[in-house]
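A.B. asks: Predicted model, plus sequence, below.
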Amino acid sequence: MPKKVITNKVLCYVVREGRLLVFRHVDFSFEEVGIQVPGGSVRPGEDPADAALREAREETGLTGFAVVRKRGEIEYDISPLRFEIQCRHVFELALRGAMPERWASREDHDGEQEPTRCECFWIPLRAAHVLQAGQGALVGRLFD
């Protein structure tokens, strides 16, 4: 049996005033994609911290992010969706400057696919356990 592909991903936990920054894809049902924190792929040769900042900007449309600290790494087997193990680099980010309560955003995916329409918003940190599989428990461990 072939070995699973290992990919590097980042997860960005942006906490401000006791709330967590999340988003949802508006072109898909909640049941399909849930609520997510910003995150995505680390590009070849890219430092994971730089990838975290880039992904947070791309998915929210906001600037002013800064890395507070790297919280760790977790491996996440996404089978059967893909024959892949993701090495997820988990970062806590800060957001400086004014912040809206809720806003629309678009992620262009480097032109590789159609832009994704997103709705970004803040949820109370204790409610963060509604995140997609594999992430909610991590939020609880990091910030409770």
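C.D. replies: Cool, the structure landed.
A.B. asks: going forward, measure contacts and count neighbours with C-alpha atoms only.
C.D. replies: OK.
A.B. asks: Check which residues of the helix or strand hosting Glu58 are buried.
C.D. replies: Element membership of Glu58, judged by DSSP states H and E, is helix 48-60. By neighbour count on 16 or more other CA atoms under 10 Å, the buried set for helix 48-60 is 48-49, 51-60.
A.B. asks: helices and strands around that helix, which ones?
C.D. replies: Judged by 3 or more CA pairs under 8 Å, 6 or more residues apart in numbering; DSSP states H and E, the packing partners of helix 48-60 are strand 5-16, strand 39-41, strand 65-77, strand 84-95, strand 102-107, strand 116-124.
A.B. asks: Against that first model, consider the following:
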Amino acid sequence: MAPARKNTDFYMLAASAAAFLYFIFIAIPYGDSHNFFSEASVPEGNQVWPYFLLTTPALILYLIFIFKWIRRIHFLRWLNYPVIIFNVNFIFLICLSAFNGGTVFWLIFITGPVSLLLTGIFFTIGLIKDLKFLRAAKEQK
């Protein structure tokens, strides 16, 4: 009898959703209230360090979680891989705004197409791996 494996597929989706919601509801409103997303003004100098501490440790924890658990995903790769690519790109740009303010959004024009291309590629890779997993599970029955 095979040992029961933990369902990391849904854990990874839940962690990605939690990281995204943290930045949407906590980090972005804080940064917006202190001019981190305005190109017309510089972020308040005394708020850079608290914003950095609000965003960067969350990104580091998310990356550690991803690198630790990504090999354990066996199904739902078609959904997990693109969500991870989007989250890392989005969260990284939010963290960069601690130093550059709203000017970091010009990086979106550069990294946006690359991120979309990577999202499509990893969606396809995940879909192929999921189909192989389903075929193997079907043949095993």
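C.D. replies: The structure has been received and is ready for your questions. In this text, all values refer to a predicted model and were calculated from it rather than measured experimentally.
A.B. asks: Quick check: TM-score for this pair?
C.D. replies: Once superposed, chain against chain, the TM-score is 0.21 (TM-score structural alignment, normalised by the length of the second structure); 57 aligned residues with a CA RMSD of 5.5 Å.
A.B. asks: picking up where we left off before, kindly state which of the helices and strands packed on helix 48-60 of the first structure is positioned closest to Phe30 of the first structure.
C.D. replies: Phe30 of the first structure sits nearest to strand 116-124 of all those, at 11.9 Å, using CA to CA.
A.B. asks: if we can go back for a sec, so which of the helices and strands packed on helix 48-60 of the first structure gets nearest Arg141 of the first structure?
C.D. replies: Checking these against Arg141 of the first structure by CA to CA gives strand 65-77 as the closest, at 10.3 Å.
A.B. asks: now what about that closest one, what contacts it?
C.D. replies: Residues outside strand 65-77 of the first structure that contact it (CA atoms under 8 Å, 6 or more residues apart in numbering): 49, 53, 56-57, 84-96, 134, 142.
A.B. asks: Could you tell me the angle between it and helix 48-60?
C.D. replies: Relative orientation of strand 65-77 of the first structure versus helix 48-60 (axes from the mean of the first three to the mean of the last three CA atoms, to 10 degrees): 100 degrees.
A.B. asks: quick one, strand 65-77 of the first structure and strand 5-16 angle?
C.D. replies: Using the same axes, to 10 degrees: strand 65-77 of the first structure against strand 5-16 is 140 degrees.
A.B. asks: Strand 65-77 of the first structure: which residues count as buried?
C.D. replies: For strand 65-77 of the first structure, by 16+ other CA under 10 Å, it's 65-67, 73, 76-77.
A.B. asks: same question, stretch 121-141 of the second structure
C.D. replies: Buried, per 16+ other CA under 10 Å, within stretch 121-141 of the second structure: 122-124, 126-127, 129-130.
A.B. asks: Please state the offset of it from the chain centre?
C.D. replies: Remark: stretch 121-141 of the second structure is offset 23 Å from the chain centroid, using CA atoms, centre = their mean, to the nearest Å.
A.B. asks: Stretch 56-67 of the second structure now?
C.D. replies: 9 Å.
A.B. asks: repeat for stretch 117-129 of the second structure
C.D. replies: In terms of CA atoms, centre = their mean, the gap separating the centre of stretch 117-129 of the second structure from the centre of its chain is 15 Å.
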